[in-house]
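Asks: can you look at this prediction? I've put the sequence above it.
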Amino acid sequence: MGQPVIIQIENIYYPILAIVGVPANLATILVLSRGSCGLSKCITSYLVAMAMADLLVLIFTVILYEINDAYFPYSFLNYTPICSLNLSLGFASIDCSVWLTVAFTFDRFVAICCQRFRSKYCTKETAAVVIAVVSGLSILESVPIYFIYEPRQIIDNVPWSCCVISRFYTSSIWVTYSWLETVLTPLAPFVFILLLNALTIRHIVLANRVRRELRANNNAENHSDPEIENRRKSIFLLLAISASFILLWMVTFVSYIFLLFDDIQFLQANYNDPFTLMEQSGYMLSMLSTCTNTFIYAVSQSKFRAELILITKRPLGLITYLFKKVKWLH
């Protein structure tokens, strides 16, 4: 009997995601770290941290778990203690990526809507503290995940692969932890991002309306307002990142709502169950969010595009030079 269709799709999907996502995030980290994109140090710190978290998700979850499990089922990475560690680090990376998106959204909310607090909060130093706290809490939150797995099979007294322990669904401690984990990621971030964006958009619309009325009363000439244009650029980057997160996490969000209010178990392998198919599809889409930000920056930021082209040309030029040198020697 062949593999379920969803598994066949995953076996193709995850390698493509890794091939695209890893170079994209590495390029993003390199370009933004140069500090030549015209973004503030505060924004740059958040975007670099988000790219690093996304890269770790791709490494631990997509490459070392999904791809390894599909194509190298008996590699040393599938030894149960290593598999459990890898899964816990993967969950920590996902939590970190999600909450850094929330932190970035809150930072932009403060910058746009809270003028008096902006100068104190929207700094590189504050961003570094927030990133460190989010990273530390994400790791602590994911430590118990290491203990929810047991060997899927034992071969020659060696435990292989990982499956969820049965008491995870019945023990009051594990059920409570599952609820907390579900609320913390992705339910709370989803709500926070929607709320903060709604408040930010409302503030910008009202501020732009007041500014237009003032310019009209002052008989200002009918040409573009630089202040409004700057606001549009800053809000486009924020909304593009937030919208990408919301769309790609929507299916996962819905599946977790079902999980909270219905008698459903997650992390199951019953591929005839509609909930399992929805859960797996949502998981695949959420993984896609690890490589979309690079393309958002490339579309919305002309200086990012220029820097990206610049760092791309240099290695290509070096490869061309070495190729010509080798060809000349022969």
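Replies: Good, I have the coordinates. Residues are numbered from 1 along each chain as shown.
Asks: CA only for contacts and neighbour counts going forward, please
Replies: Fine.
Asks: all the helices of the chain, in order from the start?
Replies: 5-33, 41-57, 68-71, 80-113, 115-121, 124-142, 172-182, 188-217, 226-261, 274-288, 292-300, 302-329 (DSSP state H).
Asks: before we go on, here's another structure to hold up against the first:
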Amino acid sequence: MEKNRIDVTQVKRLDVETRGSAKVMIDWPNVTVSSHQELGLKPEELQKSKCVLGFIPVIYYSILLCVGVPVNILTAVALSRLACRTKKALYYYLLAVTGSDILSQLFIIFVGFLLETAVFHRDVPALLLHSVSAAEFAANHASIWSTVPLTVDRYVALCHPLLHRQISYPARARKIILVVLALSLASGVPFFWWSDMWRNSHPPTALDTVLIWTHVTIIYFLPCSIFLVLNSLIIHSLRVRQKQQPCQEEHRVKPLPLRRLGKTTAMLLAITSVFSVLWAPRTVVVIYHLYVSSVHRDWRVHLAYDLSNMLAMLNTAVNFFLYCFVSKPFCSVVRDIVLLRGGPPYPRCALPQQQAPNNASMTSLYSGNNKRSQRESTPLSPRRARKPS
């Protein structure tokens, strides 16, 4: 009996020493110290959920923050100039997307991943931890849902141009952006009670299930469904217009500049497609964590969750390069900003009395130019060309 007691005491001491050394080895501890369930776990099971990547996420997020924030600020300045010059609602929606990306980088990458996880190892007050979590979700929702009004605006502009002239103007765009930001802020409040996947070893509760499904619906399934439907309608409308183009050429009617519309559509498709691809792995891993295996218990799920978060946060820094690749006006404005030039003057911004109405569309300008060019290129009839005696 005494020998058995000595063996049990030695096993407990070895267990405590092993858990202490494991805590030193883990760079980002995600194991709660005071938990009765951990006393039944073996030391090798505690090692499963350690951060396999080590300091790679810290380096990655630091580079992403140092590149993404200046690039997004440059994008915001360039879009502000374009919005002032052209008075188009499109640039206001893009400006809202850029501002939301900056908020996501500050709250999620800087505060969430770098400060809380890497610096403080989540040893912060619970109230602060939950408050930052709610702010992260609000910024994330704003970053994604700011793209939805942009998609709707492009759909109306291409498929219903007459309606677009009436409803699309900067004042209404600003109101829509404010409503989206307010709803995004309100949608982040329930996630104050979001469970910490890195530290909680207990199975997900009913509240965790509701919050996780609400999160993946708001963050991925619902916006991707809207993008898929509207982008499909836009592509179908462009194909129908391209088929009608030969008929218009036969009747000597010059079509709308499909090239310009195609660039805007390509930019929209690129933004939504990049979002859908980069956020898909994180959505799958979160659902897998809910029903199959937790991040706390399985190091492979921990690794997959790290990599999926890194891919998802990359979405906040790629829009600048998409704009430069697609839009020549954006590139010229960025060049003017970098070279500290004010850019060419625009009379529409300088003289209010010469401004076009807010709800005027670019298609009307093109149609007017086309009619004027046709009148100039068409020869006069003999009756009109005859000079008065």
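Replies: Sure thing, it's come through. All figures in this text were calculated on a predicted structure; none of them were measured in a lab.
Asks: on that earlier part again, which among the helices of the first structure is found nearest to Pro159 of the first structure?
Replies: The closest of the helices of the first structure to Pro159 of the first structure is helix 80-113. By CA to CA, the value is 5.5 Å.
Asks: superposed on the second structure, where does that closest one end up, distance-wise?
Replies: Once fitted to the second structure, helix 80-113 of the first structure is off its aligned match by 1.3 Å on average (mean CA distance after the TM-score superposition for the first structure).
Asks: where in the second structure does that helix align, residue-wise?
Replies: Residues 126-159 of the second structure are where helix 80-113 of the first structure lands when matched by TM-score structural alignment.
Asks: buried ones in the matching stretch?
Replies: For stretch 126-159 of the second structure, the neighbour count (16 or more other CA atoms under 10 Å) marks 129-130, 132-151, 153-159 as buried.
Asks: ok, now stretch 143-163 of the first structure?
Replies: Quick answer for stretch 143-163 of the first structure (16+ other CA under 10 Å): 145-146, 148-151, 159-163.
Asks: and if you look at stretch 362-378 of the second structure?
Replies: Those buried within stretch 362-378 of the second structure under the rule 16+ other CA under 10 Å are Asn370.
Asks: in the first structure, which residues correspond to it?
Replies: With TM-score structural alignment as the criterion, stretch 362-378 of the second structure doesn't align anywhere.
Asks: how far off centre is that stretch?
Replies: Relative to its chain's centre, stretch 362-378 of the second structure lies at 39 Å (CA atoms, centre = their mean, to the nearest Å).
Asks: neighbours of the closest residue to Asp15 of the second structure other than its chain neighbours, just the number please.
Replies: Computed as CA to CA, 6 or more residues apart in numbering, the closest residue to Asp15 of the second structure that is not its neighbour in sequence is Pro43, at 7.0 Å. Around Pro43 of the second structure there are 17 other residues, counting by other CA atoms under 10 Å.
Asks: how about Ala306 of the first structure?
Replies: 15.
Asks: what's it aligned with over in the second structure?
Replies: Counting by TM-score structural alignment, Ala306 of the first structure corresponds to Ser332 in the second structure.
Asks: likewise for Ser138 of the first structure?
Replies: In the second structure, Ser138 of the first structure lands on Ser184 (TM-score structural alignment).
Asks: hmm, that match is touching Ile144, no?
Replies: No: applying CA atoms under 8 Å, one finds Ser184 of the second structure not in contact with Ile144, separated by 9.5 Å.
Asks: could I get the helices of the first structure as a markdown table with distance to Gln268 of the first structure?
Replies: Formatted as a markdown table, those follow (distance: least, CA to CA, whole Å):
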| stretch | distance to Gln268 of the first structure |
| --- | --- |
| helix 5-33 | 13 |
| helix 41-57 | 21 |
| helix 68-71 | 16 |
| helix 80-113 | 15 |
| helix 115-121 | 43 |
| helix 124-142 | 19 |
| helix 172-182 | 14 |
| helix 188-217 | 24 |
| helix 226-261 | 12 |
| helix 274-288 | 7 |
| helix 292-300 | 28 |
| helix 302-329 | 42 |
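Asks: so which of these is nearest Ile155 of the first structure?
Replies: Of the helices of the first structure, nearest to Ile155 of the first structure by CA to CA is helix 80-113, at 11.5 Å.
Asks: that closest one vs helix 226-261, what angle?
Replies: 140 degrees (axes from the mean of the first three to the mean of the last three CA atoms, to 10 degrees).
Asks: so how far is helix 80-113 of the first structure from its chain's centroid?
Replies: With CA atoms, centre = their mean, you get 7 Å for helix 80-113 of the first structure.
Asks: now do stretch 324-344 of the second structure
Replies: 23 Å.
Asks: likewise stretch 124-140 of the second structure?
Replies: With CA atoms, centre = their mean, you get 19 Å for stretch 124-140 of the second structure.
Asks: does the residue nearest to Asp15 of the second structure touch Arg19 like I think?
Replies: Yes: under the criterion of CA under 8 Å, Pro43 of the second structure makes contact with Arg19 at 6.7 Å.
Asks: aligned counterpart of Pro257 of the second structure in the first structure, please.
Replies: Per TM-score structural alignment, Pro257 of the second structure is aligned with Glu227.
Asks: roughly how far apart are its match and Ile264 of the first structure?
Replies: Computed with CA to CA, to the nearest Å, the distance linking Glu227 of the first structure and Ile264 of the first structure is 51 Å.
Asks: those two: which is more packed in?
Replies: Counted by other CA under 10 Å, Glu227 of the first structure and Ile264 do not tie: Ile264 has more neighbours, with 14 against 10.
Asks: skipping adjacent residues, who's closest to that one in space?
Replies: Using CA to CA, 6+ apart, the nearest residue to Ile264 of the first structure is Phe258, at 7.4 Å.
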